[in-house]
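J.: predicted structure and sequence below. I'll ask about it afterward.
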Amino acid sequence: MLSSIPLTRIIMLANVLVVTMAVVVLLTLPTPPARPGTATSGDPTRGPSRPPGPSASPSPTPGLPSAELPPPITASPEFARQVKANEAGTVPILMYHRITKKRLASIDRTPAQVRKELERLARDGYVPVTAREFATGRMDVPAGKHPVVLTFDDGHHSHFSLQADGTPAGDSAVGIIYQVARKYPGFRPVATFWINDHPFGLRERRDQERAVRWLVDRGFEVANHTWSHPHLPSLGKKQIAAQLARLERLLKKLGVPPSDTMALPFGAMPRKRSVVQSGKWHGTSYRFKGVFLAGAEPSVSPFVRRYDHRSIQRIQSNGKKGECRKWCSQYWLEWLNRHPRQRYTADGDPGRISVPRGLRGNIRSDRKHLVNAY
């Protein structure tokens, strides 16, 4: 698919580099102070037909852009050709950590950097979808547009907090997303937040519940990033299950449905990766439709044969210096603009998978009946 991408071995080494950098940075930085206030089993994309859309419609909020998707259309082969649809193309899944006015680590981003990147995505025709929507094949963005997944690890307080008037803080991740959505109406205000035991730096249960429910009710996804963010390869099977099940218990107490997705802390996969796909601990079970890594390239489409929901690639949000010269978001967004045929372009039709005729063989066998080739 990505003809100019280096060999798999080099990609894996880049992943290790990203993971190692994150381990060193996150283990050495101090914990930020707490802020007051504020399943389905089996293959996630298998089924008799393509799902019609997100599992639940977000609640509209006066004064904030809506996360509702546009009405679906019926795409003929000729229409798919006109919009240059390619739903076998690659999807950028961007990975963010802390958002700080002064960067203390290479993986930090400033509010200005996040805002600039999101505005670039909007201008380039990208429409955000959640990690859940990606993993379940529900990327029903308008025809001719490209899905992008915005993911935020660790539930840091810079990701979300509410001001006295009940609106998101302006320099928080959520605040910036809404600012860009106001400026670019086609930019859908959704993202995925993978949290640990103190979501968004909040200590009080009622504050945690308020924050999580606010996000989920407006179309954002809040899901599992383990209880205490350990290095999973260093743990035994029961310890890993406990980390995941304890976070699922917390989410349930906060009024959130079971997680469909999870992100590996530090991007580190245990040797027996089945334990992070599904399991049970003290009566609490989990089963994920998508497990996400830490980098370092766009993900293949969930409709193609190469797709593996057990290890989904992401891209670190960053510039092009040092180890990010060819592995982070600025490089890859430029690459995708130079290679538009490699990029996922939607047909606007939830019931079809539109691809150029030469790519129909790339589609998974259980999805062949949905192919709309031109």
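T.: Received the coordinates, thanks.
J.: C-alpha from now on. contacts and neighbour counts both.
T.: Fine.
J.: all strands for the stretch 251-374 of the chain, in order.
T.: 261-263, 278-281, 284-287, 290-292, 315-316, 353-355, 371-373 (DSSP state E, counting those that start in this stretch).
J.: among the ones you listed, which is nearest residue 208?
T.: Proximity of the strands of the stretch 251-374 of the chain to residue 208 was assessed by CA to CA; the nearest stretch is strand 261-263, lying at 18.9 Å.
J.: of all the residues in the closest one, which ones are buried?
T.: 261-263 (16 or more other CA atoms under 10 Å).
J.: closest to residue 358 out of the residues you listed?
T.: Of all those, residue 358 sits closest to residue 261, with 31.7 Å by CA to CA.
J.: so the closest one sits against residue 291, correct?
T.: Yes: counting by CA atoms under 8 Å, residue 291 is a contact partner of residue 261 at 5.8 Å.
J.: distance to residue 270 added to the strands of the stretch 251-374 of the chain, as TSV?
T.: Below are the strands of the stretch 251-374 of the chain laid out as TSV (distance: least, CA to CA, whole Å):
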stretch	distance to residue 270
strand 261-263	13
strand 278-281	13
strand 284-287	16
strand 290-292	12
strand 315-316	20
strand 353-355	34
strand 371-373	36
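J.: who wins for proximity to residue 135 among those strands?
T.: strand 290-292 (5.5 Å).
J.: for the closest one, which helices and strands make contact with it?
T.: helix 131-135, strand 261-263 (3 or more CA pairs under 8 Å, 6 or more residues apart in numbering; DSSP states H and E).
J.: rerun at 10 Å
T.: Contact analysis of strand 290-292 by 3 or more CA pairs under 10 Å, 6 or more residues apart in numbering; DSSP states H and E lists helix 131-135, strand 261-263, helix 274-277 as its packing neighbours.
J.: presented hereafter is structure B, for comparison with structure A:
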Amino acid sequence: MKLQFSSFLFSSAVVIALANACSATSSSSQTDPQDSLKEVSTGIQTTDTTSTTVRDFSKENYSPNELGRVMVLEYHLIGYPEDRWRRTPENFRKDLQMLYDNDFYPVSVHAIASGELEVPAGKTPFAMTFDDSSAGQFRYIEKNGQLSIDPNCALGIMEEFKKKHKDFPITATFYVLPAIKPTLRLFAQPEYKKQKLEWLQKNGYEIGNHTWYHAQLSKLSDAEAQKHLAMFVKEIREFIPDYEVKSLALPLGMHAKNRALEETGEFEGLRYKHESVMLVGSATSVSPYSKKFSRLGIQRVQAGEHTENPENFMKSQIKHNTRFVSDGDPKTISAPEALKDEVNPALSKKYRFNWIKTPSV
């Protein structure tokens, strides 16, 4: 009870700042030309302008759109009661079931940042992220003299869901805090810090940088910003040596004064390098194949019962056919011909393009 109450106080204290950050960081990619593309019909034939492959999707029960939008889900507290920054275990299970039932497919943050998406045909990729390393995300309990993962913490729920649904290899990135107050420090069970980080590494989860102790980078000098990002790496490597931290989630969604330092920097000889930077916001991300995509400013969708939640985004994307739908071939980018101008032209060196013609009326 004390743990949850402390987490609640922290959540309440930052909610206003987070809300402001959401609007500040979401504006750059909240609107996209795809959002106005209504009802793209199932492709009858494809044209090939830069590739060597033409595929006919007219007999499939899906129409690929790999320039569609993707969701990177953002969670904070897992516990009771349901609140703006807290999801109950029951509602978290509901979220996973909704994603599964609507043909979403879990991928890593790295897969989205790099565009290396191996997603079954007809499925929509999404990534799962957790900020602040509170106890409800990863908790150990003793049962019959044995240490086990709490089935009602986020990790326990994901692992159980994965066992029941072998075709849903869920993973997540945990943006942890190694030097914050005890209720948020590396999942709030100090005796198990090393064990938990090792477990995440060994079982396909990612540990991401959230700064040394939730520092607002916009208020720091260049030297201080590098210190907070590098000290995070130093602390994590005390538990899991040589671990490569590849992703950063900006505390409160606030950028450093020198944004280049979000990607790479150095403090006392210790270098850090991030391949992706997560924002705090309420917006879906453009496709990794879009010319507007930036791996150093990836939008996220905050889970919860508020208006801009995953379910509402999903319904809108289904209605307007604006969500990413895979063609099943990681070497080919397939999308409606109407979106041809949205693709990153540099990708023609790596991928084949299939532009799907929509039937004339």
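T.: Noted; the coordinates are in hand. Just so it is clear, the model here is predicted, and its values are computed rather than measured.
J.: now, of the helices and strands packed on strand 290-292 of the first structure, which is deepest in the fold?
T.: Highest mean neighbour count of those: strand 261-263, a mean of 28 (counted as mean count of other CA atoms under 10 Å).
J.: chain center to stretch 199-215 of the first structure, what's the gap?
T.: Centre-to-centre, stretch 199-215 of the first structure and its host chain are 20 Å apart (CA atoms, centre = their mean, to the nearest Å).
J.: how about stretch 206-217 of the second structure?
T.: Using CA atoms, centre = their mean, the offset of stretch 206-217 of the second structure from its chain centre is 15 Å.
J.: same thing with stretch 151-170 of the first structure?
T.: Using CA atoms, centre = their mean, the distance from the centre of stretch 151-170 of the first structure to the centre of the chain it belongs to is 17 Å.
J.: show me what residue 149 of the first structure aligns to in the second structure.
T.: In the second structure, the residue matched to residue 149 of the first structure (TM-score structural alignment) is residue 127.
J.: helix/strand/coil for that match?
T.: strand (DSSP: H, G, I helix; E, B strand; the rest coil).
J.: touching, it and residue 169? I think so.
T.: No: if you go by CA atoms under 10 Å, residue 127 of the second structure and residue 169 don't touch, sitting 11.2 Å apart.
J.: what sits in contact with each of these two?
T.: Residues touching both residue 127 of the second structure and residue 169 by CA atoms under 10 Å, 6 or more residues apart in numbering: 105-107.
J.: related to what we said a few turns ago, count of neighbours near the match of residue 149 of the first structure?
T.: Here the number of neighbours of residue 127 of the second structure (other CA atoms under 10 Å) works out to 23.
J.: now do residue 291 of the first structure
T.: Residues near residue 291 of the first structure, counting by other CA under 10 Å: 24.
J.: now swap in residue 47 of the second structure and tell me
T.: Neighbour count for residue 47 of the second structure, taken as other CA under 10 Å: 16.
J.: what do we get in the first structure for it?
T.: Using TM-score structural alignment, residue 47 of the second structure lacks an equivalent in the first structure.
J.: so residue 47 of the second structure touches residue 55, yeah?
T.: Yes: between residue 47 of the second structure and residue 55 there is a contact under CA under 10 Å: 8.4 Å.
J.: quickly list what's touching both of the two.
T.: Common contacts of residue 47 of the second structure and residue 55 (CA under 10 Å, 6+ apart): 354-356.
J.: give me the helices and strands touching the longest helix anywhere in the first structure, please.
T.: Taking DSSP state H as the criterion, the first structure has its longest helix at helix 8-28. Contact partners of helix 8-28 of the first structure among helices and strands, from 3+ CA pairs under 10 Å, 6+ apart: strand 315-316.
J.: and the strand it packs on, which stretch of the second structure?
T.: Going by TM-score structural alignment: strand 315-316 of the first structure matches residues 301-302.
J.: mean deviation (superposed) between the matching stretch and the first structure, please.
T.: Here the mean offset of stretch 301-302 of the second structure against the first structure after fitting is 0.8 Å, by mean CA distance after the TM-score superposition for the first structure.
J.: hmm, back to that, can you list the shared contacts of residue 127 and residue 169 of the second structure in a markdown table and add neighbour count?
T.: Shown next, in a markdown table, are those (neighbours: other CA atoms under 10 Å):
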| residue | neighbour count |
| --- | --- |
| 105 | 21 |
| 106 | 23 |
| 107 | 23 |
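J.: now flag whichever of the residues you listed is closest to residue 220 of the second structure.
T.: When those are compared against residue 220 of the second structure (criterion: CA to CA), the nearest one is residue 107, at 33.0 Å.
J.: map that closest one onto the first structure.
T.: By TM-score structural alignment, residue 107 of the second structure lines up with residue 129.
J.: what segments of the stretch 1-150 of the second structure are strands?
T.: Here the stretch 1-150 of the second structure has its strands, by DSSP E, counting those that start in this stretch, at 45-47, 71-75, 77-78, 86-87, 104-106, 124-131, 140-143, 146-149.
J.: one step back: the match of residue 107 of the second structure contacts residue 139, correct?
T.: Yes: between residue 129 of the first structure and residue 139 a contact is recorded at 6.4 Å, counting by CA under 10 Å.
J.: from the shared contacts of residue 47 and residue 55 of the second structure, which single one is nearest residue 312 of the second structure?
T.: residue 356 (27.1 Å).
J.: touching, the closest one and residue 67? I think so.
T.: No: judged on CA under 10 Å, residue 356 of the second structure makes no contact with residue 67 at a distance of 11.8 Å.
J.: overlap in contacts of those two?
T.: 334-336, 339-340.
J.: residues near the aligned residue in the second structure for residue 303 of the first structure, how many?
T.: Alignment note (TM-score structural alignment): residue 303 of the first structure maps to residue 289 of the second structure. Neighbour count of residue 289 of the second structure, defined by other CA under 10 Å: 23.
J.: wait, residue 289 of the second structure touches residue 340, no?
T.: No: shown here, residue 289 of the second structure and residue 340 do not form a contact pair, counting by CA under 10 Å, at 11.1 Å.
J.: which neighbours do those two share?
T.: Common neighbours of residue 289 of the second structure and residue 340 (CA under 10 Å, 6+ apart) are residue 67.
J.: nearest the geometric middle of the second structure, what residue?
T.: By CA atoms, centre = their mean, the second structure has its centre lying nearest to residue 72, at 3.3 Å.
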